[in-house]
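**Q** Need coordinates for the following:
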Amino acid sequence: MDRRRRLWLSAGLAVLLALVVVLAAVIAGIGRTSSGPSPSSASAGASVSHTPSPTKSPTKSPAPAAAAPAPPTIPELPATPMNILVIGSDSRASARDQNNQTVTTGQ
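**A** Sure thing, here's the model as predicted:
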């Protein structure tokens, strides 16, 4: 019995350790993607030089896109508490009768 208990305890600890490792990897992945470009990728992009390619015929440049409208301004809310009253009914007492009538009459 004592050996079986140690086996279950070892298996439980192994599963817990695996979950901790997976959670740490997920957190590290989220932190890496939300922190923006890494310094190594920024320096690699800065060293690339772009040379214009010769064009055989003049082309028309596309019309400039319209500027996006400014976001609406939201007025400041008062610093006092606000009461909001929501009124409704959630009674389902006659829902079955209404459903039967709709099925039979189509209305």
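**Q** from here on, contacts and neighbour counts on C-alpha atoms
**A** Noted.
**Q** Would you mark the buried spots in stretch 6-24?
**A** Taking 16 or more other CA atoms under 10 Å as the neighbour-count basis, stretch 6-24 is seen to contain no buried residue.
**Q** Give me the contact list for that stretch.
**A** Applying CA atoms under 8 Å, 6 or more residues apart in numbering, stretch 6-24 has no contact partners.
**Q** The same query, at a cut-off of 10 Å, please.
**A** Taking contacts as CA atoms under 10 Å, 6 or more residues apart in numbering, the residues outside stretch 6-24 that touch it are Met1, Arg3, Arg4, Arg5, Ala25, Val26, Ile27, Ala28, Gly29, Ile30.
**Q** So which of these belong to helices?
**A** Of the contacts of stretch 6-24, the ones assigned to helices by DSSP state H are Arg3, Arg4, Arg5, Ala25, Val26, Ile27, Ala28, Gly29, Ile30.
**Q** To compare against the first, here's the next sequence to fold:
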Amino acid sequence: MKFRAILRYLRTRLIELNLFENSASRTDIHHLRTAIISTRVYLVLLITAVLILILTTALEQTTQTVTVQSPSENIFRKLYLKYSATLQCPCNQVETLYRTFTTISYKLHPHISIP
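**A** Coordinates of the predicted model:
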């Protein structure tokens, strides 16, 4: 029985809730209805804004930066296929010098002399 009385009391308080109460709303029924409707609109907008903020925060994606030092061509291709939109190459040298992977050695013919 007490539970129903509490529910009835809460329902009545919610229906009569007026956050914009002033002296005019206490005496004029039209002002009272307007203030109660304004309270309901305000609460609906407030709850909607809070829900939007909660959902935006909960669904926000975070970006994690991972640096792969000197990836092989195979690893780079796999990463490019998976993360092509966000993949960045912080290389400061795009090309490789020939001397890093080739050596040139020469032998002169014995009949050729160097001046």
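**Q** Need the TM-score between these chains.
**A** Their TM-score after superposition, calculated using TM-score structural alignment, normalised by the length of the first structure, is reported as 0.32; 38 aligned residues with a CA RMSD of 2.1 Å.
**Q** quick revisit: can you redo the ones in helices among the contacts of stretch 6-24 of the first structure as a markdown table with distance to Leu19 of the first structure and neighbour count?
**A** Rendered in a markdown table, the data for those read as follows (distance: CA to CA, whole Å; neighbours: other CA atoms under 10 Å):
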| residue | distance to Leu19 of the first structure | neighbour count |
| --- | --- | --- |
| Arg3 | 24 | 8 |
| Arg4 | 23 | 9 |
| Arg5 | 21 | 10 |
| Ala25 | 10 | 12 |
| Val26 | 11 | 12 |
| Ile27 | 12 | 11 |
| Ala28 | 14 | 11 |
| Gly29 | 15 | 11 |
| Ile30 | 16 | 11 |
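**Q** List the contacts of Leu55 of the second structure.
**A** Contacts here follow CA under 10 Å, 6+ apart; on that basis Leu55 of the second structure touches Ala49.
**Q** What of Ile30 of the first structure?
**A** With CA under 10 Å, 6+ apart as the criterion, the residues that contact Ile30 of the first structure are Ala24.
**Q** if you set the cut-off to 6 Å instead, what comes out?
**A** With contact taken as CA atoms under 6 Å, 6 or more residues apart in numbering, Ile30 of the first structure is in contact with no other residue.
**Q** same check, this time on the one 3 residues further on
**A** Neighbour list for Thr33 of the first structure: empty [criterion: CA under 6 Å, 6+ apart].
**Q** Against Asp97 of the first structure, how distant is it?
**A** Taken as CA to CA, to the nearest Å, the spacing of Thr33 of the first structure relative to Asp97 of the first structure amounts to 55 Å.
**Q** before we move on, what about Leu16 of the first structure?
**A** Relative to Asp97 of the first structure, Leu16 of the first structure is positioned 53 Å away (CA to CA).
**Q** Sort out which one of the contacts of stretch 6-24 of the first structure lies nearest Ala44 of the first structure for me.
**A** The closest of the contacts of stretch 6-24 of the first structure to Ala44 of the first structure turns out to be Gly29 (CA to CA; 21.8 Å).
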